[in-house]
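K.L.:
Model the following, please.
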Amino acid sequence: MSADLIARCGDELYDAFVGRYTLAPLAERHPELTLEDAYRIQERFIARRVSAGESIVGKKIGVTSKAVQNLLGVYQPDFGQLTSGMVYQAGETIDLNALIQPKAEAELAFVLKRDLKGPGITAMDVIHATDYVAPCFEIVDSRIRNWKIGIRDTVADNASCGVYVLGDVRGDPRDIDLALAGMVLKKNGELFSTACGAAVQGSPANAVAWLANTLGTLGIPFLAGEVILSGSQSALVSVVDGDVLTCTIGGLGTCRVAFSGKSAA
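P.N.:
Got it, this is the predicted structure:
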C-alpha cells in the first residue's frame, strides 16, 4: 500500500474512534493490505491520538488464548499501544457512552521497573524486570463493523484497544506461579468462566517475552513504568449498563469493574 493510503486508513480509524462509529473492514476494501501495512496504519492511528494530547503508557498483547482466537477467527497474537486516554483507575465506573461495541476480557497486567529490549528476552527476564503484577480488565472495542475482523483489521485498529483498569492489589511475580494461578471471572455475581495463566501462551510471562522480542526487532523497547497487558485468559464478555465484573487470580487478588451508559453500537 502507498504511504498516502496507509495515512488515509489510519485517519479513518481515528475519525471513527472520535465519532464513535464503525467502518467496513479495511481488508475487504483493500485486498492488497498486508500485515506490515496494518501495523503502519496502527502507527498512524496512534500518532493522531498522541497529537491530540495523549501519551504512550504501555503495550498490549492480543489474541493469545484459544478462547479469544476461536471467537474472533484470528489465530496469531498481535499487539497494540496503550495510551493515557485508555486508563481507568480502580474503583471508577467505565463510561460506555465513550465506547462503540465494547467487550471485556480478564487478564494479568505487568508493570515494569526497568527497561526491556529484545530480541533474546526470556520469561525469566520479564519476571526480573517486573515491579508488580495485577489482575486487570481490558475493555476491547473495535472500530470495525460487527467485529468482522481478521488479523489485518484488528492490527490496524490498534489490536482493538478500548480502555483498561488495573486492580489495586499488587503481587510480586516471583511469589506466584503465573502459569498455574487460576482465574475466576464472574458477571453480576454469577460464574462466567474459569481459566489459568497457562491459557496465555503457556504463561503470561511467555506472552510478554514474545512481545518484547517482537518489538525489539523493530527497535522498540519496553520502558520502566510501562504497563504490559499480557492477553485475555477469559472469553470475551459483552457488557451493558449496570453490569459488574470481577476477576480473581489465585494468590494475587481481585479486580472489580462496573459499567454505566450506552455504547454506540
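K.L.:
Please make it C-alpha for all contacts and neighbour counts, starting now.
P.N.:
Fine.
K.L.:
quick one: buried residues of stretch 25-32?
P.N.:
25-27 (16 or more other Cα atoms under 10 Å).
K.L.:
can you put the residues you listed in TSV and add secondary structure?
P.N.:
Formatted as TSV, the buried residues of stretch 25-32 follow (DSSP: H, G, I helix; E, B strand; the rest coil):
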residue	secondary structure
P25	coil
L26	helix
A27	helix
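K.L.:
so which of these comes closest to I6?
P.N.:
Nearest to I6 among these is L26, at 10.6 Å by Cα to Cα.
K.L.:
what residues are up against the spatially closest residue to the closest one that is not a sequence neighbour?
P.N.:
Spatial nearest neighbour of L26, chain neighbours left out: D153 (6.1 Å); criterion: Cα to Cα, 6 or more residues apart in numbering. Counting by Cα atoms under 8 Å, 6 or more residues apart in numbering, D153 makes contact with 25-27, 38, 144.
K.L.:
Go again with 10 Å.
P.N.:
Counting by Cα atoms under 10 Å, 6 or more residues apart in numbering, D153 touches 24-28, 33-35, 38-39, 41-42, 142-144, 147, 159-160.
K.L.:
Please spell out the ChimeraX selection for the buried subset of those residues.
P.N.:
Buried subset of the contacts of D153, written as a ChimeraX selection, criterion 16+ other Cα under 10 Å:
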select :25,26,27,33,38,39,41,42,142,143,144,147,159,160
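K.L.:
so the residue nearest to L26 is in which element?
P.N.:
According to DSSP states H and E, D153 maps onto helix 151-156.
K.L.:
one more to line up against the first:
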Amino acid sequence: MDATELQDAVARLTRAYQRREPIDPLVKTFPDATPEDAYRVQQDQVRAWVEAGDAVRGHKVGLASAAMQRQMGVDQPDYGHLTGSMFHLEHQPIPTTRFLQPRIEPEIAFVLGSALRGPGVTVADAVRAVDFVLPSLEIVDSRIRDWRITLFDTISDNASSGGVVLGSSPTALGAVDLRLAGATLHVNGELVATGAGGAVLGSPINALVWLANTVGPLGVTLEPGHVVLPGSMTAAQPVRPGDTVVATMAGLGSVTAVFAPQEEK
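P.N.:
Have a look, this model is predicted:
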C-alpha cells in the first residue's frame, strides 16, 4: 500500500468508529495489501487514539487457536493494542452503544511485573515477567460488516478489539496449570461454551512468548503493569443489551460482565 491507500484505509475505519456503522471488507478495496500493510493501518489508528488522550495499556493475541487459524488460512496468530478506554469494571453496566456487533470470549489475562522485549524471549523469560494472572472476558467487535473479515481486515481493525473486563482475584502463575485450566462460559445463566487453556497455542504462555518476540523487532516493549490477553479458551459468543456473562476458570475464579440495556447511553 502506498501512503494514499494507507490513509484511505485508516479513514474508512475511523468513520466506522465515529458513525457506529460497519463498513465493507477492506480487502475488497485493497486486494493486494499484505499483513505488514495491515499493521501499518492498525498502528496509525492507535497513534491517533494516543494523540487524542488515550493510552496503550496492553496487547491482545488473536487467531491463537488452531481452529481459527484454519478458518482464516494462516499459520500464526495476530495481535492488537489494548487502550485504557477499552477496560470496563466487573459487575458495572457496560454501554452497548459503543459496540457494533460484539462477541465475548473467556481468557486468562497476564499482568506483567517486569518488561518483556524480544526477539529471543523464552518461556522462562515470560514466566519470570508475569506478576499474576486474572480471569478475564474480552469483548471482540468488528467494524467490518457481518464479521466478513480476512486476515488483512482483522489486523487493520486492531485485531477486532472491543473491550476488556478483568476479574478481581489475582492468582500467582505457579498456582495453576494454564494448559489444563478449564473454563465455562454462561450467558444469562445458560451454559453456552466450555474450553481449556490448552486451546491457546498449547498454553497461553506460548502466546505471550510469541507476542513479545513479534513486537520486539518493531521497537515495542511489553511494559510492567500491561495486560496481555493471550487468546480465547472457547468459541466467541454474541452478546446483546441486558446480557450478563460469567466466565469461570479452574484455579482462577470467575469474572462477570454486565451489559447495559439498550436505552442506557
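K.L.:
First residue to last residue on stretch 116-136 of the second structure, what's the distance there?
P.N.:
21 Å (Cα to Cα, to the nearest Å).
K.L.:
roughly how far apart are the closest residue to S85 of the second structure other than its chain neighbours and A250 of the second structure?
P.N.:
The shortest distance from S85 of the second structure to any non-neighbouring residue, by Cα to Cα, 6+ apart, is to D54 (6.7 Å). Computed with Cα to Cα, the distance linking D54 of the second structure and A250 of the second structure is 34 Å.
K.L.:
cool, Q237 of the second structure as well?
P.N.:
20 Å.
K.L.:
Would you state the strands of the second structure in chain order?
P.N.:
Secondary structure of the second structure (DSSP state E): strands at 56-62, 78-83, 87-88, 93-94, 103-112, 130-140, 161-166, 182-187, 190-196, 227-229, 237-238, 244-249, 253-259.
K.L.:
Let me have the ones you listed in JSON lines, extended by mean neighbour count.
P.N.:
Below are these laid out as JSON lines (neighbours: other Cα atoms under 10 Å):
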{"stretch": "strand 56-62", "mean neighbour count": "22"}
{"stretch": "strand 78-83", "mean neighbour count": "24"}
{"stretch": "strand 87-88", "mean neighbour count": "18"}
{"stretch": "strand 93-94", "mean neighbour count": "20"}
{"stretch": "strand 103-112", "mean neighbour count": "25"}
{"stretch": "strand 130-140", "mean neighbour count": "24"}
{"stretch": "strand 161-166", "mean neighbour count": "25"}
{"stretch": "strand 182-187", "mean neighbour count": "22"}
{"stretch": "strand 190-196", "mean neighbour count": "17"}
{"stretch": "strand 227-229", "mean neighbour count": "26"}
{"stretch": "strand 237-238", "mean neighbour count": "16"}
{"stretch": "strand 244-249", "mean neighbour count": "22"}
{"stretch": "strand 253-259", "mean neighbour count": "22"}
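K.L.:
Any chance of TSV for the ones you listed, columns distance to M1 of the second structure?
P.N.:
Output for the strands of the second structure, formatted as TSV (distance: least, Cα to Cα, whole Å):
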stretch	distance to M1 of the second structure
strand 56-62	23
strand 78-83	19
strand 87-88	32
strand 93-94	37
strand 103-112	30
strand 130-140	26
strand 161-166	23
strand 182-187	40
strand 190-196	39
strand 227-229	29
strand 237-238	33
strand 244-249	40
strand 253-259	39
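K.L.:
Quick one: closest of the ones you listed to P204 of the second structure.
P.N.:
That would be strand 103-112 among the strands of the second structure, by Cα to Cα, at 7.4 Å.
K.L.:
For F192 of the first structure, give me its contacts.
P.N.:
F192 of the first structure touches 184-186, 234-235, 237, 245-247, counting by Cα under 10 Å, 6+ apart.
K.L.:
let's go with 8 Å and repeat that
P.N.:
Here F192 of the first structure is in contact with 184-186 (Cα under 8 Å, 6+ apart).
K.L.:
And for H59 of the second structure?
P.N.:
Contacts for H59 of the second structure were tallied using Cα under 8 Å, 6+ apart; they are 79-82, 226-229.
K.L.:
Those: which two are farthest apart?
P.N.:
Once Cα to Cα is applied, those give Y79 and H226 as the farthest pair, at 14.4 Å.
K.L.:
thinking again about what came up before, nearest to L218 of the second structure, of the strands of the second structure?
P.N.:
strand 78-83 (12.7 Å).
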